[in-house]
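K.L.:
no FASTA, just this:
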């Protein structure tokens, strides 16, 4: 970690939101991102966070010397983090240290086969070729297309918000037309054009779990995630994803954002000028001097909600100010929920790696039990995370911390009896398929599932992620950043564009802030415009340089995104 730099760019950028007050509901990555951009634009910003700390679904659990990331645990797409911090004349390494994992992850198949995905692509090619003749060449072809799709998609569809049909009549979109056409195919169809072996198809598709979809319902455009996986790499921030949350919160504080925890928003009322936002203390915060259930009110000019879109509309707004009906939300396809076990374990858990996938050779029945006929999976694909394999600080000496995540259908009944039965099944499955028997070595355990997602995060249907990236819920088919019914109300997070995942939520915060500035910002004078242009150009050059010389060296084509 480098010494923290003094910010040099604030004075040279215009402050179009000076005099405006903004309440950001929820301190997930979308809310933190939006708050930083809005404060930098001059707004008086307060984040109202329901729980005892910011982070949203990226919460941290600490108990008995163990520390767990409760939600996101993969640090992917480092260019997005670089881009975010660079806007504020910062760098991720001002706040946390990164290391690239090797292997990126290990896969155990339930027929006894095992494969490591490493930064060494020659090893990966050999592993592919060993499972299917000609697969090494197909792998290279697939990655070439994936890298090209990534560059086109990020520049044309991710970093540029296009909420209306007319926004798609654009030269950049026309150039990216071959990528856009992949919205009409599924990942299942696309991957099968390259590989016949079901295991190799799974390797190219497992990242769909980060998008909340299945191979049969996720657009083929998301093949770009293989470029993220194999070329860009999988990283670990020392301290876990919680350290990244802390970095965003620290930056927000440096920019003047007020963060108020233990403040659950219970009602949003539109007034003649601005809003009345009511909060109630949930009793989970510490040291705030408020009794459980005590209410407060705020009167911001603008509201940006990082809470689940459906929760904001259906629970916080009066019926006549909802942009979507209850039937609309009931008709959506939600990303999976999860059954999670956070485990503190005596001794080592070798041969589990930092990231480990345990997969049946046929995972279609599991996806069917998530999306088609909801049920607790009887032969699940699941994920194991062992941060203590990389970071000694997350577990006491002589112990390992581990969490197991089984994707399950949102809305399932997760009574204590069901959870306990399923917990035993998962631990037995781990022992049978990895050789690691945890059952007699567990010294700390916490379960988390559907009802916990709903209670802790106000998650619609108890989804762990939000709206799934299906064919009809991608890009402009997702709910927009601007409320359709309430002026001055905006949305950020996984329900909006670009979509699910920490990097996408970061970009979503930028889009929401841009919408606020577009609607409410005063026009800068000539001096401010000239300074802003030179500052933005300098930021793009610096990011391009970092990409060329930093952990992404060799991916020179990505620098074109910042020119």
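P.N.:
Structure's in. What do you need? In this text the structure is predicted, and so the values were computed from the model without any measurement.
K.L.:
going forward, measure contacts between C-alpha atoms and count neighbours the same way
P.N.:
Fine.
K.L.:
Pretty sure residue 500 sits against residue 464.
P.N.:
No - Residue 500 lies out of contact with residue 464 (Cα atoms under 8 Å); the separation is 10.2 Å.
K.L.:
These two - which one has more neighbours?
P.N.:
residue 464 (28 against 22; other Cα atoms under 10 Å).
K.L.:
Now do the contacts for the more buried one.
P.N.:
Each residue near residue 464 by Cα atoms under 8 Å, 6 or more residues apart in numbering is listed here: 57, 335, 336, 337, 338, 450, 453.
K.L.:
where does it land in three-state SS?
P.N.:
Following DSSP: H, G, I helix; E, B strand; the rest coil, the label given to residue 464 is coil.
K.L.:
about what we covered before: mind putting the contacts of residue 464 in CSV, distance to residue 437, neighbour count and secondary structure included?
P.N.:
Below are those laid out as CSV (distance: Cα to Cα, whole Å; neighbours: other Cα atoms under 10 Å; DSSP: H, G, I helix; E, B strand; the rest coil):
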residue, distance to residue 437, neighbour count, secondary structure
57, 29, 20, coil
335, 30, 29, coil
336, 27, 30, coil
337, 25, 29, strand
338, 22, 24, strand
450, 26, 26, helix
453, 28, 21, helix
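K.L.:
okay, pairing it with this:
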């Protein structure tokens, strides 16, 4: 699409979800877009790898929630998700394991309300009221609230948003909000768990984010056959169809500045000229590529931020099937608050951890050899912590023991034919992630909307930022939205024939 405006030459640093989104939208607007990725494949944290044994592992995201937001990305370019991959609904959506009980969350929302009623009389009606409010927040939040560039609060002065401010529950904390609906601790855990993706304790998250419950429980948990990486490949195809050019194994080493603009980027000692730069790489890392005097934020600022957790991940190829294990399982036998305190207050490895297992081979036989299981284990951690292999292994043993207790299987360790761990130091090495964070900044009230790091450099007019460390925040759907927002802002840049930014 050619808008008739002078065609800008844009560099996008990084090909995570926000980078893919930004590149596609910028190219659709008529600009020449080049994506520079330090790895050999697109996806960032959502990369995928295949082992010699035949296991196919998604490295990062595994929860396919808010399918309407993802569908909306493809619709903007004249496509449907179904044009690229087969999306299936999971039933049950997931299982949650407590110390003395297991709860499976069914696919249909009406079945979920019946489950709630069995656990707590009267909870079905409360579930209906909770989801009615959550739906409203989802519709206002995902259509209006999170689509703003967040330069200032006046952006939220529309009649729709201003008139909804109390219904959005921005000033209530999520834990107190949930407890106002449900008394049973298990039901509270079921409702609180989705906000863990937002990177903070439920008592520190605005109740606005009950929209996550609607986006998950009501809209359902999906899975793209072939793995989450199918979304990455589909977005790459969409971007390429808009004319985007991808450059892999290209690590941007410096952003060359003159006055109030970037005139080129440096890779392997060579400079390449661009009219604008969109950084989908780690925000803090991107700022190290420019002079200190031109950075939006200093080290004191970053030290003062509350970061979402990092995590310990294990990619395991297991011989033989594992009975009684679902696609998604949350192991909540211990107290959520104990684990959260270790992340945010004590900043140490948890003594009584919670963890999550994903076994996609339960749904998708193509991700593991015949009669084997693909097992992904994730344990949330504080960022910046030491992560020696011996410590990682200790937690692997505990996680496997708890899976054995849950499933009735024996000696899973001896059945592992492929094993790879991934932790804080790996996030730092692979993604230049600040202190090895996995999910960006926590969505606390003091780090929401206008209070997040800005999407545009304050002193360099043609440097923009996108992704989980800026608006609207962490998660796959928000990253897609972030890319769309920043592409829109870049489109407003004007260039003269001499390529000067004005």
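P.N.:
Looks like it arrived, so ask away. Every value quoted in this text rests on a predicted model; they were computed, and no experiment measured them.
K.L.:
Now the TM-score, please.
P.N.:
TM-score of the superposed chains, computed with TM-score structural alignment, normalised by the length of the second structure, equals 0.95; 493 aligned residues with a Cα RMSD of 1.6 Å.
K.L.:
quick revisit: closest to residue 299 of the first structure among the contacts of residue 464 of the first structure?
P.N.:
Each of these was scored against residue 299 of the first structure by Cα to Cα, and residue 57 proved nearest at 26.8 Å.
K.L.:
The closest one pairs with which position in the second structure?
P.N.:
Using TM-score structural alignment, the equivalent of residue 57 of the first structure in the second structure is residue 45.
K.L.:
next one: residue 445 of the first structure
P.N.:
So, by TM-score structural alignment, residue 445 of the first structure is matched to residue 419.
K.L.:
I'd like to know how far that match sits from residue 81 of the second structure.
P.N.:
32 Å (Cα to Cα, to the nearest Å).
K.L.:
so how far is residue 542 of the first structure from residue 89 of the first structure?
P.N.:
Taken as Cα to Cα, the span from residue 89 of the first structure to residue 542 of the first structure is 9 Å.
K.L.:
about what we covered before: turn the contacts of residue 464 of the first structure into JSON lines, including distance to residue 520 of the first structure.
P.N.:
JSON lines is the format used below for the contacts of residue 464 of the first structure (distance: Cα to Cα, whole Å):
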{"residue": "57", "distance to residue 520 of the first structure": "30"}
{"residue": "335", "distance to residue 520 of the first structure": "34"}
{"residue": "336", "distance to residue 520 of the first structure": "37"}
{"residue": "337", "distance to residue 520 of the first structure": "37"}
{"residue": "338", "distance to residue 520 of the first structure": "40"}
{"residue": "450", "distance to residue 520 of the first structure": "39"}
{"residue": "453", "distance to residue 520 of the first structure": "35"}
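K.L.:
can you point me to the longest helix in the second structure?
P.N.:
helix 123-143 (DSSP state H).
K.L.:
Find me the equivalent region of it in the first structure.
P.N.:
Using TM-score structural alignment, helix 123-143 of the second structure pairs with 135-155 in the first structure.
K.L.:
Aligned to residue 195 of the second structure, what sits in the first structure?
P.N.:
In the first structure, residue 195 of the second structure lands on residue 208 (TM-score structural alignment).
K.L.:
OK, contacts around that match?
P.N.:
Neighbouring residues of residue 208 of the first structure by Cα under 8 Å, 6+ apart: 214, 215, 218, 222.
K.L.:
still on that earlier bit, run the chain-centre distance for the longest helix of the second structure.
P.N.:
22 Å (Cα atoms, centre = their mean, to the nearest Å).
K.L.:
in that helix, what counts as buried?
P.N.:
123-124, 126-127, 130-131, 133-138, 140-142 (16 or more other Cα atoms under 10 Å).
K.L.:
Same check on stretch 509-522 of the first structure?
P.N.:
Buried-residue list, stretch 509-522 of the first structure, by 16+ other Cα under 10 Å: 509, 510, 511, 512, 513, 514, 515, 516, 517, 521.
K.L.:
Mind reading off the mean deviation between whatever helix or strand the fourth one lives in and the second structure?
P.N.:
Meaning residue 512 of the first structure. Residue 512 of the first structure belongs to helix 502-520 when assigned by DSSP states H and E. Comparing helix 502-520 of the first structure with its match in the second structure after superposition yields a mean distance of 0.8 Å (mean Cα distance after the TM-score superposition for the first structure).
K.L.:
In the second structure, which residues correspond to that helix?
P.N.:
Going by TM-score structural alignment: helix 502-520 of the first structure matches residues 476-494.
K.L.:
hang on, the earlier thing: disregarding flanking residues, what is the spatial nearest neighbour of the match of residue 57 of the first structure?
P.N.:
residue 60 (5.3 Å; Cα to Cα, 6 or more residues apart in numbering).
K.L.:
thinking again about what came up before, need the residues that contact the longest helix of the second structure.
P.N.:
With Cα under 8 Å, 6+ apart as the test, helix 123-143 of the second structure has contacts from 113-117, 161, 167-168, 181-182, 208-215, 218.
K.L.:
following that helix, which helix or strand comes up?
P.N.:
helix 159-162.
K.L.:
returning to what we had before: with respect to residue 311 of the first structure, which of the contacts of residue 464 of the first structure is nearest?
P.N.:
The closest of these to residue 311 of the first structure turns out to be residue 453 (Cα to Cα; 12.7 Å).
K.L.:
need the contact list for that closest one.
P.N.:
Taking Cα under 8 Å, 6+ apart as the criterion, residue 453 of the first structure is in contact with 337, 459, 462, 463, 464.
K.L.:
what about the nearest residue to the match of residue 445 of the first structure once chain neighbours are set aside, neighbour count?
P.N.:
Spatial nearest neighbour of residue 419 of the second structure, excluding adjacent residues (Cα to Cα, 6+ apart): residue 316 at 4.7 Å. Other residues within reach of residue 316 of the second structure, judged by other Cα under 10 Å, total 22.
K.L.:
What lines up with residue 316 of the second structure in the first structure?
P.N.:
In the first structure, the residue matched to residue 316 of the second structure (TM-score structural alignment) is residue 343.
K.L.:
thinking again about what came up before, among the contacts of helix 123-143 of the second structure, name the buried ones.
P.N.:
Burial by neighbour count, judged by 16+ other Cα under 10 Å, picks out 113-117, 161, 168, 181-182, 208-215, 218 from these.
K.L.:
now, which of these lie within helices?
P.N.:
113, 114, 115, 116, 117, 161, 211, 212, 213.
K.L.:
wait, residue 200 of the first structure sits on residue 129?
P.N.:
No - between residue 200 of the first structure and residue 129 there is no contact under Cα under 8 Å: 9.9 Å.
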